[in-house]
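Visitor: okay, predicted coordinates and the sequence, questions at the end:
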Amino acid sequence: MSDSLKQLKEKIYDEGTIGQLLDELGCTDVRINSGRTGDDLVTARLPGSSNPRGAQIYLSENLHTELVGEGISGDIYSLVGFILYNCISFDDVRSNLFQIKTYICNALGYEHTGNDFTKEKQKTDWNWWLRDIQKKRPKEYEITENIVLSQDILREFVPYGWEGWYQEGIDVLTQRDFGIGYHIPTDRVSIPIHNSRGELIGVKGRYVGSNKEIKENKKYSYIYSCSKSIEIFNMHRALPYIKKQKKVYVFEGAKSVMTMWAWGIKNAVSIEGDRLSPVQSKLLKELGIDIDLVFSWDKGKDEDFVNNQLRQIKGRRVFYLYDNTDRFKDKMSPVDRGREVFEDLETNDKHIYSI
């Protein structure tokens, strides 16, 4: 483990901020359980759980953590990774460490430069009466950037749209706007990924070959990889329409965004997954206080999940679409049954999020 990650755990332990972090994560029933030396621990109920001791964090500099019933044994990074990014293995946590560390520092108001954290022990908090005010102040995230790729790599892809999406309502002009192509070596429809400035940073592929195992387990993968959690798909195209409409629709996947574009609704973006990262939250907030954020998750997410994701966004008008009448089957996008059903969903089942 890097020095900065170790120092961050030590800082949490030294300053006794584990309770504050659990509160920020939406955990409840936080308790300190004292026992024999070395056995003191903090227990808490995980969001959406019925077990009041589902999270158990041992009070030592390592902050060893057990998530009872989830089969997860690790440290505080495992806890944050599980709640925010559905991390269930060490590799999952490792691949999300930047986002996990960023979230913790933001949640606890820790300032740091590079990998350095202050080593000071906890002091008397003479400004305790300011804490509620300080928690309402805007917090900043570190943001790294994906490497910008040469446009020349797009020559590797046949520049035609895919008939399968055309049959599903994504017309040829829309597919051309999004640069949809075909990658012959991998039998994948290609989707260029750009950053908010419109620079090419990756290429995602949708498998359309005949291998059943790939279709079931690896339908989408990156031909040219990038970190999706620090980008918002289609932001560079959608921005002028977002500013004009004073509203942005936020979906899980690129296909939903392209479907909306084909309908003439061009103020839509995607977070390329179901978990909103801290950096994506920051990018959405930077659109301005006059922009309504309308989140549109696929069917199957319960309201606890939705609330846990949206609690990262404060000081904005935030809405979410939630299907209460079984318009959709599990895992269906809100656009999968056509524009009329989507408009009915927005008219009758759009809810405002309140903290």
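Guide: Yes, it's here. Keep in mind that what you see is a predicted model, and the values were worked out from it rather than measured.

Visitor: CA atoms for contacts and neighbours, from now on please.
Guide: OK.

Visitor: what's the span of stretch 228-248, first residue to last?
Guide: End-to-end distance for stretch 228-248: 19 Å, by Cα to Cα, to the nearest Å.

Visitor: report the distance from that stretch to the chain centre.
Guide: Stretch 228-248 sits 16 Å away from the centroid of its parent chain (Cα atoms, centre = their mean, to the nearest Å).

Visitor: any idea where the strands of the stretch 251-355 of the chain begin and end?
Guide: Under the criterion DSSP state E, counting those that start in this stretch, the stretch 251-355 of the chain contains strands at 268-270, 292-296, 318-321, 350-352.

Visitor: which elements pack onto the second one?
Guide: Strand 292-296 sits against strand 247-251, strand 318-321, with contacts defined as 3 or more Cα pairs under 8 Å, 6 or more residues apart in numbering; DSSP states H and E.

Visitor: rewinding a little: dump the strands of the stretch 251-355 of the chain to JSON lines, plus distance to residue 132.
Guide: Supplementary listing: these in JSON lines, determined by distance: least, Cα to Cα, whole Å:
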{"stretch": "strand 268-270", "distance to residue 132": "33"}
{"stretch": "strand 292-296", "distance to residue 132": "25"}
{"stretch": "strand 318-321", "distance to residue 132": "22"}
{"stretch": "strand 350-352", "distance to residue 132": "24"}
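
Visitor: which of these sits most buried?
Guide: Most buried of these, by mean neighbour count (mean count of other Cα atoms under 10 Å): strand 268-270, with a mean of 26.

Visitor: sorry, back to before: can you redo the helices and strands packed on strand 292-296 as CSV with distance to residue 239?
Guide: Listed next are these as CSV, based on distance: least, Cα to Cα, whole Å:
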stretch, distance to residue 239
strand 247-251, 9
strand 318-321, 18
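
Visitor: residue 170: which of the strands of the stretch 251-355 of the chain is closest?
Guide: strand 268-270 (14.6 Å; Cα to Cα).

Visitor: and for the closest one, what's in contact with it?
Guide: 232-235, 238, 242, 248-254, 256-257, 260-261 (Cα atoms under 8 Å, 6 or more residues apart in numbering).

Visitor: take those and keep only those in helices.
Guide: Of the contacts of strand 268-270, the ones assigned to helices by DSSP state H are 235, 238, 242, 254, 256, 257, 260, 261.

Visitor: show me which of those residues is closest to residue 292.
Guide: The shortest gap between residue 292 and any of the ones in helices among the contacts of strand 268-270 belongs to residue 242, at 9.2 Å (Cα to Cα).

Visitor: so how far is residue 56 from the closest one?
Guide: Between residue 242 and residue 56 the computed distance is 43 Å (Cα to Cα).

Visitor: take a look at this one as well, against the first:
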Amino acid sequence: MLDRDALKESLTLDDIKKIMAELGSASPKEGKDGQVIFQTVCHGGNSHKLYYYEHDRTFKCYTDCGIKGNIFDIVIAAKESQGFEMTFVESLKYVAKFCGKENLKTSSKYTKNNLSNDMAWLSKFNKKPINTKLKVYDEKILRTFLPYPHESWIEEGISYNTQKLFEIGYYMREDKITIPQRDINGQLVGIRGRAMRSEDLENGRKYMPLIINNVEYTVLTGMYLYGLNITAPAIKKYKRAIIYEAEKSVQKDFTIYGEESCATAVGGGNVSKWHVQQLVDLGVEEVVLAFDRERADILETDDEKAIKKKEKANFQNQKKLRMAAEKFAPYCRAYVLYDVKGLIELKEAPIDRGREVLEELMKDKILIESRSAGD
């Protein structure tokens, strides 16, 4: 059996970077305190908010995902976000094989106490029924914020009335736009902050759960869909949903379509089984994944390496979208919006250019069907 502790301790920073690159993370950034910041492959996101602390070889994702753990935890989470189930033992073998450290076996002197401790540690990876009950926070915390819609969002296409409806506010102490997160029943299950300070933005802290008086107002995005407390009636009525990555996209959609808006957001680029179940329970017969554009244009160039890199990235993005849509395919018609006409820019959401562009993209939506076992 592989020695998990010896394997973890043997991994150099270069090993960690290679593993993360293999999992789909782009080149890491360096934090102001020397941390290494990777893309959030733990939940299928694209932002650099997954911090690696070399001194104790641990990771923490500073999004609503909130995962904390070692490289094995990250491998399992990343694989699950890509649609593959992986056990802890499989993650050990994956890391060991990738780094050429398959000879790090458990010592023959392994004691009964060692084994007992390891079994207790391993037990946390056993599959258990998912608890979909989110933590509910005290409504009084909302009094901390100024209840004013933000002018910059109005300029981006989110109306004053829409921001009021979605309770957008401002936290003066940290210079952040506040975005309350409510479940389908209207209970407060988290609060996200949109940073306005250049220091936060430069360090990859654009969107973060708020922490006030040592309380972290986080919500597990894999168990939660943003906006359903407002758009669920339309989703039930029209039996369709359009799924965005972020809260602002839902608000832009509502600004355009009002009470006919069927928008919701997954809080990143990953679709979980719970997301599927929540929308199936609402009776959807059609879903459209309207994720941010990740496809990079391949311009005329003689740099074959650059071309291959972009082609690989585009292929991975198409695969990721297909895998997300395939989770819905057994239950309803599942489509993806994939901008091949260059109507939106890199990192833009399909709604960012307004109604006309969104509806043009909808004309070309791609039907995704379940693959058979032989595919």
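Guide: Here it is on my side, so go on. Quantities reported herein were computed from a predicted structural model and do not represent experimental measurements.

Visitor: now what about the TM-score between them?
Guide: Once superposed, chain against chain, the TM-score is 0.64 (TM-score structural alignment, normalised by the length of the first structure); 267 aligned residues with a Cα RMSD of 4.0 Å.

Visitor: with distance to residue 44 of the first structure and neighbour count added, can I get the ones in helices among the contacts of strand 268-270 of the first structure in a markdown table?
Guide: Below are those laid out as a markdown table (distance: Cα to Cα, whole Å; neighbours: other Cα atoms under 10 Å):
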| residue | distance to residue 44 of the first structure | neighbour count |
| --- | --- | --- |
| 235 | 38 | 23 |
| 238 | 41 | 20 |
| 242 | 40 | 21 |
| 254 | 36 | 22 |
| 256 | 37 | 22 |
| 257 | 38 | 24 |
| 260 | 41 | 23 |
| 261 | 44 | 22 |
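
Visitor: any chance of those in JSON lines, plus distance to residue 301 of the first structure?
Guide: Putting those into JSON lines (distance: Cα to Cα, whole Å) gives the following:
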{"residue": "235", "distance to residue 301 of the first structure": "24"}
{"residue": "238", "distance to residue 301 of the first structure": "25"}
{"residue": "242", "distance to residue 301 of the first structure": "26"}
{"residue": "254", "distance to residue 301 of the first structure": "18"}
{"residue": "256", "distance to residue 301 of the first structure": "17"}
{"residue": "257", "distance to residue 301 of the first structure": "19"}
{"residue": "260", "distance to residue 301 of the first structure": "21"}
{"residue": "261", "distance to residue 301 of the first structure": "24"}
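
Visitor: which part of the first structure matches stretch 225-240 of the second structure?
Guide: On the basis of TM-score structural alignment, stretch 225-240 of the second structure is assigned to residues 232-247 in the first structure.

Visitor: does residue 149 of the second structure count as helix, strand or coil?
Guide: Following DSSP: H, G, I helix; E, B strand; the rest coil, we place residue 149 of the second structure in the coil state.

Visitor: that one reaches residue 160, doesn't it?
Guide: Yes: using Cα atoms under 8 Å, residue 149 of the second structure makes contact with residue 160 at a distance of 6.1 Å.

Visitor: hang on, the earlier thing: residues contacting the match of stretch 225-240 of the second structure, please?
Guide: The contact list for stretch 232-247 of the first structure (Cα under 8 Å, 6+ apart) reads 193-198, 248, 254, 257, 266-272, 280, 283, 290-294.

Visitor: helix, strand or coil for residue 134 of the second structure?
Guide: Secondary structure for residue 134 of the second structure, judged by three-state DSSP, is coil.

Visitor: what number of residues lie near residue 119 of the first structure?
Guide: 11 (other Cα atoms under 10 Å).

Visitor: nope, residue 318 of the second structure is what I meant
Guide: Each residue near residue 318 of the second structure was counted by other Cα under 10 Å, and the total is 16.

Visitor: and it? What does it align with in the first structure?
Guide: Mapped onto the first structure by TM-score structural alignment, residue 318 of the second structure lines up with residue 303.

Visitor: residue 61 of the second structure: what's it in contact with?
Guide: 40, 42, 49, 50, 51, 67, 68.

Visitor: again, only this time at 7 Å
Guide: The neighbours of residue 61 of the second structure, taking Cα atoms under 7 Å, 6 or more residues apart in numbering as the test, are 40, 49, 50, 51, 67, 68.

Visitor: what's near enough to touch residue 251 of the first structure?
Guide: Residue 251 of the first structure neighbours (Cα under 7 Å, 6+ apart): 257, 269, 270, 271, 295, 296, 297.

Visitor: just residue 286 of the second structure next, same as before
Guide: Counted by Cα under 7 Å, 6+ apart, residue 286 of the second structure has contacts 239, 240, 241, 332, 333, 334.

Visitor: go again with 10 Å.
Guide: By Cα atoms under 10 Å, 6 or more residues apart in numbering, the residues touching residue 286 of the second structure are 235, 238-242, 279-280, 328-329, 331-335.

Visitor: likewise for residue 71 of the first structure?
Guide: Contacts of residue 71 of the first structure by Cα under 10 Å, 6+ apart are 88, 89.

Visitor: quick one: map it onto the second structure.
Guide: Aligned partner of residue 71 of the first structure by TM-score structural alignment: residue 18.

Visitor: what does residue 350 of the first structure give?
Guide: That one, residue 350 of the first structure, aligns with residue 365 by TM-score structural alignment.

Visitor: could you measure from that match over to residue 76 of the second structure?
Guide: Distance, residue 365 of the second structure to residue 76 of the second structure, using Cα to Cα: 31 Å.

Visitor: residue 334 of the second structure now?
Guide: Relative to residue 76 of the second structure, residue 334 of the second structure is positioned 26 Å away (Cα to Cα).

Visitor: try residue 353 of the second structure
Guide: Counting by Cα to Cα, the gap from residue 353 of the second structure to residue 76 of the second structure is 36 Å.

Visitor: more crowded one of the two?
Guide: residue 76 (22 against 15).

Visitor: please, which helix or strand holds the more buried one?
Guide: Using DSSP states H and E, residue 76 of the second structure sits in helix 71-81.
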